[in-house]
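Colleague: Sequence and predicted structure below; questions after.
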Amino acid sequence: MKVLIGAAGAVIGLIVLAVLVTVGVIADDDAFATEASDGGGGLQGVPAEFREWILKADSACKEPAMAPALLAAQLYQESKFKTSPEEATSAAGAQGPAQFLPSTFATWGRDDDGNGRVSLWDIGDAVMAQGRMMCSLLKQAKTSGYPGDVRALALAGYNAGWGRVEQFRGVPPRSFAGGETYNYVQVILSTMTRFQGPGLLQVSGSGAGADALRKAATRMGTPYSWGGGTPAGPSTGFCDGTNGYLGGKCSASSTVGFDCSSLVQYAYWPKTKLPRTAAAQYGATSDRPVSRDSLKPGDLLFWSHGSTASIYHIAIYAGSGNVLHAPRTGRVVELAPLTSAMPETDYVGATRP
């Protein structure tokens, strides 16, 4: 989200209107040269509807400094991947998931999703415009001769306007605009690793199970949040006196993510509308059991403390002896061997929705 800053004789720039001071990022002055390590082309923890466009935007840019995780971290900082006018409109009029002012979007926007309109609210149009603008800024940063990581310079240009980068011959210092641009750059570079990963799990075949597994795989790296997650995506959860705590504090209430059963519900929705809890999901599918030697991608696996009446965990079979699941507080959606995902003695069986 951006606001305009005016100063006599200075170039008007765009800065983030955000509560970055609450992030608590403390960096050395040379951090911009060290935080943006190359994470390769992998991407994780990104909503499925954003993933394909981030990868397309990255592919369209030939600048070596561009990376999917860079675009993902920037989008997360700008809008948390939100797409509604209520959640993705700033007080200064920046709009959409990439937080463009309409005047800026007019330069970079195209009908990339082919729906007959050019809109900063369309995910495809917004992300591709973000990619084009960042690609251009990376080129400028590379040829500018200014010190520091070119990604830091490009992010500063996206946030405050390239004129501010020229004014300060680098990333604007902490003293500029209360540190807004400095913090914006630092937060994005330091959170890139959250989105760097091995990429989308490769799933062969078709059908409801394979499709559900593909969808769930786009959420790899998403934090576990007890009680969090809905058919629409991750959300904050809650603590119930026993679950959701980390280090003696309620982690779930401030963590946007999934628990084991909400991930499964999200994966199969809306084609198959499974109930919310692992026990209820077992009840809804137990009439279609699958033996362990007949498992297929997308099958549901259950663990219990003694009987089917006390099921406590569910996972999705991912093939090759692995499962995809949200294991517990403090962990993320991940792949794990079936034999060690949960205690082997607690394994109840599998079903096919």
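Modeller: All right, it came through fine. Note that the structure is a prediction, hence the values are computed from the model and not measured.
Colleague: going forward, measure contacts and count neighbours with C-alpha atoms only.
Modeller: OK.
Colleague: which stretches of the stretch 101-250 of the chain form strands?
Modeller: All strands of the stretch 101-250 of the chain, identified by DSSP state E, counting those that start in this stretch, fall at 235-236, 245-246, 249-250.
Colleague: what about those, which gets the closest to residue 323?
Modeller: Nearest of the strands of the stretch 101-250 of the chain to residue 323, taken as CA to CA: strand 235-236 at 22.4 Å.
Colleague: which helices and strands sit right next to that closest one?
Modeller: Applying 3 or more CA pairs under 8 Å, 6 or more residues apart in numbering; DSSP states H and E, one finds that strand 235-236 makes contact with strand 256-257.
Colleague: next structured bit after the strand it packs on?
Modeller: helix 260-268 (DSSP states H and E).
Colleague: Just want the most central residue of this protein.
Modeller: residue 46 (3.2 Å; CA atoms, centre = their mean).
Colleague: which residues sit in contact with it?
Modeller: Contact partners of residue 46, counting by CA atoms under 8 Å, 6 or more residues apart in numbering, are 72, 195, 218, 219, 220, 222.
Colleague: Report the buried residues of stretch 189-199.
Modeller: If you call a residue buried by 16 or more other CA atoms under 10 Å, then stretch 189-199 has these buried ones: 189, 190, 191, 192, 193, 194, 195, 196, 197, 199.
Colleague: another one to put next to it:
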Amino acid sequence: MKTLIKAAAAVVAALLLAVTALVGMVLIDDEARATEISDGGGGLRGVPAEFRPWILRASKECSERELTPALLAAQLYQESGFQTSRARATSDKGAQGPAQFIPATWATWGRDSDGNGEVSPWDIGDAVIAQGRMMCSLLKDAKSSGITGDPRALALAGYNAGWPAVLRFGGVPPASFAHGETYRYVRIILGLMPRFQGPGLFSVSGSGDGADAVRRAADRMGTPYAWGGGGPNGPGTGFCDGTNGYLNGRCSASSTVGFDCSSLVMYAYWPSLHLPRTAAVQYGATSNHAVSRENLKVGDLLFWSHGGSSSIYHVAMYAGDGNVIHAPRTGKTVSIVPLASAMPSSDYFGATRP
């Protein structure tokens, strides 16, 4: 979002308070494309895994139904191509980060949304939640303004050029304004939305610790797998042990923020039940409540082994309707898959109820 420069200094000052900066359309490079996911869910698909939970959260926190995950994703793609490096996500007008905030606007909308102790437009969580918060406010402005037209278009124009520009023109600024940048910005984003529109949000029926745990895990769909990574407080970087954590010959786990199979289960249940860290020990802690495959309930733990309880190598959670939710392996993301194909059927060891 390149800052609009007006002839009069007073107009510039007014716009700076409401404007992030204009940016041209950018394409995702090979590195970013390698982290895309396509499994959908939550009305979202095709975004880098590290952005997914924040986009879903930003949409969920807004009471305006127009702020869908696909709209936010299309806007982020247009703003920065999901770039997060300072070299690639800094505009020539000073806009910063994946959501391209200029400092004056960031001062209004920025918060420490990811809880890392820093308020930064370079933090994915901080940037995306601020983007959602600002867009939500602009949608409310659009609906209460009396201006006719798609409120999404009006809000996008306000994000791009500042709300005063929308009021000045009584709608999306025309192609003659700012060399058509705002006009094209709105059209491009609305046109990109189908690319990011995924299946509906995964829903879990029932109540209790098991159902709540699966819902908590489902909120992390799309989070990358990281061997040894993650814990009760959320995803984290992992490590390589000589055998596990490698992708294409390099240690992927040490630079990936994510979960492995047992840390996802630990995280999902932690608010109500403190399960141990590894799959084998989780089995040992819950094996006194064994469950047959025919009597599975949502939240039950399922285990796979190379032979005996001491060789358990994977754990997943039953998600209902013959499906499980799990963090499968390096190179994959938290996902919901059929139980029958989650892991080799010959390795299925049994299920327990925490």
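Modeller: On my side now, so go ahead. In this text the structure is predicted, and so the values were computed from the model without any measurement.
Colleague: circling back: just say which of the strands of the stretch 101-250 of the first structure is most tucked in.
Modeller: Most buried of these, by mean neighbour count (mean count of other CA atoms under 10 Å): strand 235-236, with a mean of 20.
Colleague: from the chain's centre, how far out does that one sit?
Modeller: Distance of strand 235-236 of the first structure from the chain centroid (CA atoms, centre = their mean, to the nearest Å) equals 13 Å.
Colleague: One more: stretch 142-150 of the second structure?
Modeller: Relative to the centre of its chain, stretch 142-150 of the second structure is centred 29 Å away, using CA atoms, centre = their mean.
Colleague: Now distance to residue 306 of the first structure too, for the strands of the stretch 101-250 of the first structure, in JSON lines please.
Modeller: Below are those laid out as JSON lines (distance: least, CA to CA, whole Å):
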{"stretch": "strand 235-236", "distance to residue 306 of the first structure": "30"}
{"stretch": "strand 245-246", "distance to residue 306 of the first structure": "24"}
{"stretch": "strand 249-250", "distance to residue 306 of the first structure": "28"}
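Colleague: Looking at those, spot the one closest to residue 169 of the first structure.
Modeller: strand 235-236 (40.6 Å).
Colleague: That closest one maps to which residues in the second structure?
Modeller: Alignment of strand 235-236 of the first structure against the second structure: residues 236-237, by TM-score structural alignment.
Colleague: Check how far that stretch sits from its aligned residues in the first structure, on average.
Modeller: Here stretch 236-237 of the second structure, set against the first structure after superposition, deviates by a mean of 2.5 Å using mean CA distance after the TM-score superposition for the first structure.
Colleague: How about residues contacting that stretch?
Modeller: By CA under 8 Å, 6+ apart, stretch 236-237 of the second structure touches 226, 228, 229, 230, 253, 254, 255, 256, 257, 258, 259.
Colleague: In the second structure, where's the longest strand?
Modeller: Counting residues, the longest strand found in the second structure (DSSP state E) is strand 312-320.
Colleague: Only the buried residues of that one, if you could.
Modeller: Within strand 312-320 of the second structure, the residues that count as buried by 16+ other CA under 10 Å are 312, 313, 314, 315, 316, 317, 318, 319, 320.
Colleague: Also stretch 324-332 of the first structure?
Modeller: For stretch 324-332 of the first structure, the neighbour count (16+ other CA under 10 Å) marks 324, 325, 326, 327, 328, 329, 332 as buried.
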